[in-house]
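[1] dropping a prediction and its sequence here:
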Amino acid sequence: MSIRFWSLCSVDAPLIDGGHASIIVNPQFSTGLVFPPGPFLLNDTETVPAAPSPVSLREAFWTWCRVALLSFGGPAGQIAVMHRILVDEKKWIGEARFLHALNFCMLLPGPEAQQLATYIGWLMHGVRGGLMAGTLFILPGAVSILLLSVMYAEWQDATFVQAFFFGLKPAVLAIVIEAVLRIGKRVLKNRVMLAIAVCSFVGIFFFKVPFPVIIAAAGLTGLIGGKLAPQWFQVLKGHGSSQPTASEIDLVSTLPEQKATLRHSLLVSVVCLTLWFGPILLLAALLGRESVFYQEAVFFSQAAVVTFGGAYSVLAYLAQQAVERFHWLQSGEMLDGLGMAETTPGPLIMVVQFVGFMGAYRHPGPFSPLMAGVLGSIVTTWVTFVPCFYWIFLGAPYIERLRQNRLLSAALSSITAAVVGVVLNLAVWFAMHTLFRRVVKQTLGPLTLDVPDWAASDPPAALIAFFACWLTFRTNVGMVWTLAICCAMGMAFRMMM
């Protein structure tokens, strides 16, 4: 193996015995001093950290469980949780590598936070790590939504659930706001990036510009700007481009790079496509093409391919089809499902699990309603998330090869800045639906705005949100305690109403 000898000039050299040591060379003497491995002093102010120790699958498993259980607040909050634990606390992945992976996941259909977890798990432990991280990320939410769906369908009364969630939603709002500030602070490093973020927010909030159009425009702007003025557009630097410091060293940078090969791509495609379409064909053969299970499998497979920009981008379409075309839901029930998904851990797209459950519960076919609902929930979740693993395992090896490409870095920097505007739009949308009981659409020329009804404001929710922001930004009680305290406050308010 080889190490770096740190002195007034750095030298790379192999160790014959296969071991390693840290050597400081003093230019005034002809010999060097040998020290044990580990951090050591370069001068009065700088130290070089030792490479992090390998992480076992067991340790990774419990860390991903922790990430999953804390993944409230939609994609912004979930990405913030991963950044805090994996980048700041564990130092498993560096800032540039994390943002590079996030940018790639933002370009894919499906929940970007779940795909980011899969990507980082793949970087650390290959396909096993990706499967573990991605599955654990959705498991708590899937179990929670299934249990809440059963209660909702069986008793037709979600009053106690609503009381529980009443305080949780404003707390989640505070977490989303923190996430927007955290991500923006790391990306919006100059006026050009800030201008891109502002244009992104104005386009999607005021003019309803589709998310893929915003991403394509930002990427093209970055490519052109990276060629003409790279100093303004290359915000996300390639990982490993400079000497590591104590704040930059991470585990992923020490791991061997996973190569992209045609054999790997073919194998991933065969396995994932079989797992994706095999159950659909089996449902058609066993239950017929008219069964609700086959219809749900096909419909949500289509939705999985077009869900760019997160769940909000397709919620209106899903609600319309589920209510008017398939009659799986009654009018207004989509919002109940959305409330469940917004206030349980995991991706917001888990609302489709509620839709799948209710659709099968009301059209059970040869099964009992409850058994049909559970089967419909499983089918819907399966066809929604198998494609997510496919995109990551197929594309990640190729995108890793492009990390040092300067033009790609400029394009991804612009895309990240645009994503800040999109996430801010989601935060505003979430705030309106949390702090107001009714939000109406108003059209003014080419503008279509969601405007809160001020007569339908919710003072208790606003008070809880303010308190949650105070806990988040002014204290160190942590996310779990913030959620628990605000949930207790919400229950108390509901009991007094």
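    Arrived safely.
[2] only C-alpha atoms from now on, for both contacts and neighbour counts.
    Fine.
[3] helix, strand or coil: sort out the closest residue to Val87 other than its chain neighbours for me.
    Nearest non-adjacent residue to Val87, counting by C-alpha to C-alpha, 6 or more residues apart in numbering: Ile93, 5.4 Å away. Under DSSP: H, G, I helix; E, B strand; the rest coil, Ile93 falls in the coil class.
[4] in stretch 459-467, what counts as buried?
    Going by neighbour count (16 or more other C-alpha atoms under 10 Å), the buried part of stretch 459-467 is 460-467.
[5] second structure follows, compare the two:
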Amino acid sequence: MPETSPVAPGAHPTLSEAFSVFARIGLLSFGGPAGQIALMHRYLVEEHKWLDEGRFLHALNYCMLLPGPEAMQLATYAGWLLHGVRGGLMAGLLFVLPGAVVLVALTMAYMLVGEVAIVQGLLFGLKAAVLAVVLEALIKVSRRALKGPSAVAIAVAAFVAIAFLGIAFPAIILGAALIGAVLHLFRSPGFRRRDATPVSADAVADTPLPSWARPSLSRLVSIVSVWLVLWFGPLLLLHAALGERHVLAVEASFFSKMAAVTFGGAYAVLAYVAQQAVEVHGWLRPDEMLTGLGLAETTPGPLILVLVFVGYLGAARFSALDPLLGGLAGALVTLWFTFVPCFLWIFAGAPYVETVRNVRWLAAALAAVTAAVVGVIANLAVWFALHVLFGEVNAYAVGPFDLPAPDLASFDAAAAVIALAAGIALLRFHANLIAVLMLSALAGAAMLLVGI
């Protein structure tokens, strides 16, 4: 190993070993951000020990602050820590491409036959089993991240704020960071001595970073220049070659803007995307947006891949190309302008993020962000559980609170049985994750066939 790795001695993977694990993560990354973060934690921290807990949470904190899909960016960050830019590219692409390929294939099937319920049914069991994966991760991350009463209070406050008060995600994260820094500066004994420990530099200060993970102005300028060209070069070419009103040029501009403003993940921006794509551009119908969301939720990869469905339909219907070729071009444009910026944020910012682990007040601020992230993951887990276990979930306003109210008559007993069985297998018997997911998928398919 030519350079010191930011992982424990003897735990550093070869590029091919990392490829194998990140490919597995990409193929199994169901369940939205909560499930995907859980999966990465299980493989990278627990099983292979390529990253320690503090570094994983530190990277997650940064990715939660960025626009775009936090789980995809976390995978990119982890790959970058292990093998530099080539590792980050490999991990990020492996996280996105399997789901993108599946979603494009399903979108093509939807265009041809107009019905994808059978596909969603086949993935029913897998989706239910992810509930257990999310719960397992939430328990483990909570135990490691919530070390004191103030951290628990921040996590609970973050959960209430995002789940019931509708407070914007960036405001929650920035508020938590401010609270953590203030508590540290005022030397609060409950927070400073205990809560800052998980992300402080103490446990890793003796682990030197490789050259690619150290800040360098020349490298920063080079990285920013290259990725800005990769981002805006094709954008300008599309506008110049096709004209500003061509659907592919419009999609390139639209999804570039989405890449820069999607703070808080896909859920925070889906309403805006749906309104623009349906009402302004007319690329698809309102019910088709829901179909795309359902497909994205039942395929691997980040939920933001629903944009591929939108881009495919828009270009298939409004470009001069054959619908198949036009749709593929629209999907490619969507993928490029949605995810190229994600690599820019990680490769440019990660070296500087790594250095702040040695700054105690920043470590305390990020410890508070870690606590808030636990609350956010809990919210995602609850949201996911409600929509898996119930066919209809309403919302009721009680004062300033918006409370979810599932329709008890729409309870899905089959999904509950699969989720419970998967939970027992993982939490009680520590069964192999892939085996549990495969058996759950088979159970879901069997239930579909017999009409359960």
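    Noted; the coordinates are in hand. Just so it is clear, the structure is predicted and the values come from calculations on it, not from any experiment.
[6] just to revisit the earlier point, count the residues that sit near the aligned residue in the second structure for the residue nearest to Val87 of the first structure.
    In the second structure, Ile93 of the first structure lines up with Leu51, judged by TM-score structural alignment. Here the number of neighbours of Leu51 of the second structure (other C-alpha atoms under 10 Å) works out to 22.
[7] what about Leu51 of the second structure, distance to Thr207 of the second structure?
    To Thr207 of the second structure, Leu51 of the second structure is 12 Å away according to C-alpha to C-alpha, to the nearest Å.
[8] check Leu185 of the second structure too.
    Taken as C-alpha to C-alpha, the span from Leu185 of the second structure to Thr207 of the second structure is 27 Å.
[9] ditto for Asn432 of the second structure
    Distance of Asn432 of the second structure to Thr207 of the second structure, given as C-alpha to C-alpha: 31 Å.
[10] which one's more surrounded, those two?
    Neighbours were tallied for Asn432 of the second structure and for Thr207 using other C-alpha under 10 Å; the higher tally belongs to Thr207 (14 against 10).
[11] report how many residues lie close to the residue nearest to Val25 of the first structure when sequence neighbours are not counted.
    Excluding the flanking residues, the one nearest Val25 of the first structure by C-alpha to C-alpha, 6+ apart is Gly32, at 4.7 Å. One way to gauge burial is a neighbour count; for Gly32 of the first structure, by other C-alpha under 10 Å, it gives 13.
[12] then Phe205 of the first structure?
    21.
[13] with the one 3 residues further on instead?
    The number of residues packed near Lys208 of the first structure is 14, by other C-alpha under 10 Å.
[14] what does it correspond to in the second structure?
    Using TM-score structural alignment, Lys208 of the first structure lines up with Gly166 in the second structure.
[15] its match - nearest residue in space that isn't next to it in sequence?
    Leaving aside its sequence neighbours, Gly166 of the second structure sits nearest to Asp402 (C-alpha to C-alpha, 6+ apart; 7.6 Å).
[16] would you confirm that the residue nearest to Val87 of the first structure contacts Leu86?
    Yes - in this structure, Ile93 of the first structure is within contact of Leu86 by C-alpha atoms under 8 Å, at 6.3 Å.
[17] what about the closest residue to Leu307 of the second structure other than its chain neighbours, helix or strand, and which?
    The shortest distance from Leu307 of the second structure to any non-neighbouring residue, by C-alpha to C-alpha, 6+ apart, is to Thr334 (6.7 Å). For Thr334 of the second structure, the host element (DSSP states H and E) is helix 323-355.
[18] alignment lookup: Tyr352 of the second structure to the first structure.
    So, by TM-score structural alignment, Tyr352 of the second structure is matched to Tyr398.
[19] what secondary structure does the nearest residue to that match once chain neighbours are set aside sit in?
    Excluding its sequence neighbours, the residue lying closest to Tyr398 of the first structure (C-alpha to C-alpha, 6+ apart) is Ala260, at 5.7 Å. Using three-state DSSP, the structure places Ala260 of the first structure in coil.
[20] now do the one 3 residues further on
    For Arg263 of the first structure, the secondary-structure state derived from three-state DSSP is helix.
[21] what residue in the second structure is paired with it?
    Alignment note (TM-score structural alignment): Arg263 of the first structure maps to Ser218 of the second structure.
[22] okay, now that match: neighbour count?
    Ser218 of the second structure is flanked by 8 other residues according to other C-alpha under 10 Å.
[23] and it, what does it touch?
    Residues near Ser218 of the second structure by C-alpha atoms under 8 Å, 6 or more residues apart in numbering: none.
[24] how near is it to Gly166 of the second structure?
    42 Å.
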